[in-house]
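>>> My questions are about this predicted structure, shown below with the sequence.
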Amino acid sequence: MAGTDGRSPWPGTLAVGTALVLGAWLLHDGGRSVLPPSPGAAQAGFGAVSVVPPLGPSAPTRIRIPAAQLDAPVTGLGLDAEGHLEPPPENDRNLAGWYRGAATPGQRGTAILAGHVDTRSGPAVFYGLGALHRGDRVEIARRDGSTAGFQIYAIEVYDKQRFPDARVYGQAADAQLRLITCGGGFSQADGYRGNVVAYAFLTDTVAAKKA
């Protein structure tokens, strides 16, 4: 979602112990006239809490969302020299990124996964995020061989000027997951006007197989 200066505004600060300005990096395919799906008012909601015992830390390796026919590898994302979140490689549209400075999915806290909605070559990994519904399942495979299962309880779209930092990035007392991509309308001058955020809580876990 690049703007006229080559960057697209990725709003807010990520409150996970240290303030982090999220990098403005998700790109758009300027030739497309059809916007990605956006969640309706019926998908809004808040307040779901996981009662499943959280897992220990282990980096995510893959994300699966059956309702979206999404099955993609996950790479770790750090910060660049300016403190912005690094982007997943643009040349791989089927790749999500996990912010390494936050909780790992399934661990107590708020795990953050971000992905391109599209690139100049077409729709990307989180293109269908806005078409999901409350109750849809998200599965995260982890490096230790375990799997964390989540249920989406809200999907909302925010204008980049009114992005609710604390609501999205604030550290939860239970195991929570946020999936973030671009959305909220589009202009040729500024790119996408906002972001789509899916909220999910941990519902089940599958332990790693013992050797």
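Sure thing, it's come through. Numbers count the residues shown, from 1 in each chain.

>>> make it CA atoms for all contacts and neighbour counts henceforth
Fine.

>>> residues near the nearest residue to Ser38 once chain neighbours are set aside, how many?
Sequence neighbours aside, Gly130 is the residue nearest to Ser38 in space, at 4.3 Å (criterion: CA to CA, 6 or more residues apart in numbering). By other CA atoms under 10 Å, 26 other residues sit near Gly130.

>>> Equivalent analysis for Asp144, please.
Quick note: Asp144 (other CA under 10 Å) scores 15 neighbours.

>>> Tell me if I am right that it is in a strand.
No - applying DSSP: H, G, I helix; E, B strand; the rest coil, one finds Asp144 to be coil, outside a strand.

>>> can you tell me which helix or strand the most centrally placed residue in the chain belongs to?
In the chain, the residue lying closest to the centroid (CA atoms, centre = their mean) is Leu179, at 2.3 Å. Here Leu179, judged by DSSP states H and E, is contained in strand 175-187.

>>> second one coming, line it up with the first:
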Amino acid sequence: MRRVGDTAIAAVTAVALGTGALLLVGGGDTGSPPQPSAAQARGGAGQAGRAPATPALPPSPPDRVRIPAIGVDAPLTGLGLTPTGSLDVPPAERKNLAGWYEAGTTPGEKGTAIVAGHVDNAEGPAVFFRLGALEKGGTIEVDRRDGGVAVFTVDAVEVYAAEDFPDEKVYGAALRPELRVITCGGGYSRGTGYQGNVVVFAHLTGSR
């Protein structure tokens, strides 16, 4: 089991997100989603031990996520765990809907907050189709239910094969407010769907 905030997520979460059966199947004839280049990766085990760049915000559920560089402006729904302990996903038919893990850290408070969404569905591209095109230094904004906006700066964008998914790096606890945005990625097979996941690593750099 891996812990996100105060709640454990089974290690099979990465496999479930990467099978294509949960986050996405199909894709139509719109072409493949962009994948991050090696230049967008970062070395080492991440920056979870470093001091926060800006003070953490009090807990507040999020309502919306915006990523201007790739045209994302989507409502957020709460996600729980499946009976097997893996992260649930938003309804596939609602392609402009993302979800956040509501039993864990809320975006902006100290710790690792998790947002996930589909890369496509049977009708074509979905909310995070262009997630792999995001670059270091990009901005992610999260509208919070308390009326504030948490602003995150992208530290890295990486793609992992399902069998090599680094659970601790992605889901592990952080000493500053951090955000992970996850969708399917990597190679694609009609038989098994996407073979891995694209993960964006970001940290809180402002609020308003």
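Thanks, I have the structure now. As the structure is a prediction and not an experimental result, all values here were calculated from the model.

>>> Got a TM-score for the pair?
Here the TM-score for the pair of chains, by TM-score structural alignment, normalised by the length of the second structure, is 0.88; 194 aligned residues with a CA RMSD of 1.5 Å.

>>> picking up where we left off before, quick one: what's aligned to the residue nearest to Ser38 of the first structure in the second structure?
Structural alignment (TM-score structural alignment) places Gly130 of the first structure against Gly132 in the second structure.

>>> ok, that match to Val151 of the second structure distance?
19 Å (CA to CA, to the nearest Å).

>>> sorry, back to before: mean distance, the strand holding Leu179 of the first structure to its aligned residues in the second structure?
Mean deviation of strand 175-187 of the first structure relative to the second structure after superposition (mean CA distance after the TM-score superposition for the first structure): 0.4 Å.

>>> Can you check which part of the second structure that strand sits on?
Mapped onto the second structure using TM-score structural alignment, strand 175-187 of the first structure spans residues 177-189.

>>> Thought Leu202 was touching Phe150 of the first structure, still the case?
Yes - applying CA atoms under 8 Å, one finds Phe150 of the first structure in contact with Leu202, separated by 4.4 Å.

>>> Map Asp164 of the second structure onto the first structure.
Aligned partner of Asp164 of the second structure by TM-score structural alignment: Arg162.

>>> Strands of the first structure, residue ranges please.
Here the first structure has its strands, by DSSP state E, at 60-65, 70-77, 96-99, 109-114, 118-119, 122-123, 137-142, 147-159, 175-187, 191-206.

>>> Provide the aligned range in the second structure for the first one.
Residues 62-67 of the second structure are where strand 60-65 of the first structure aligns, with TM-score structural alignment as the criterion.

>>> With the first structure overlaid, how far apart is the matching stretch on average?
Stretch 62-67 of the second structure sits 0.4 Å off on average (mean CA distance after the TM-score superposition for the first structure).

>>> still on that earlier bit, the inter-axis angle of the strand holding Leu179 of the first structure versus strand 191-206?
With axes from the mean of the first three to the mean of the last three CA atoms, to 10 degrees defining the directions, strand 175-187 of the first structure sits at 160 degrees from strand 191-206.

>>> in strand 175-187 of the first structure, what counts as buried?
175-184, 186 (16 or more other CA atoms under 10 Å).

>>> do stretch 89-109 of the first structure as well
90, 93-109.

>>> And stretch 119-128 of the first structure, by the same measure?
Neighbour-count burial for stretch 119-128 of the first structure [16+ other CA under 10 Å]: 119-120, 123-128.
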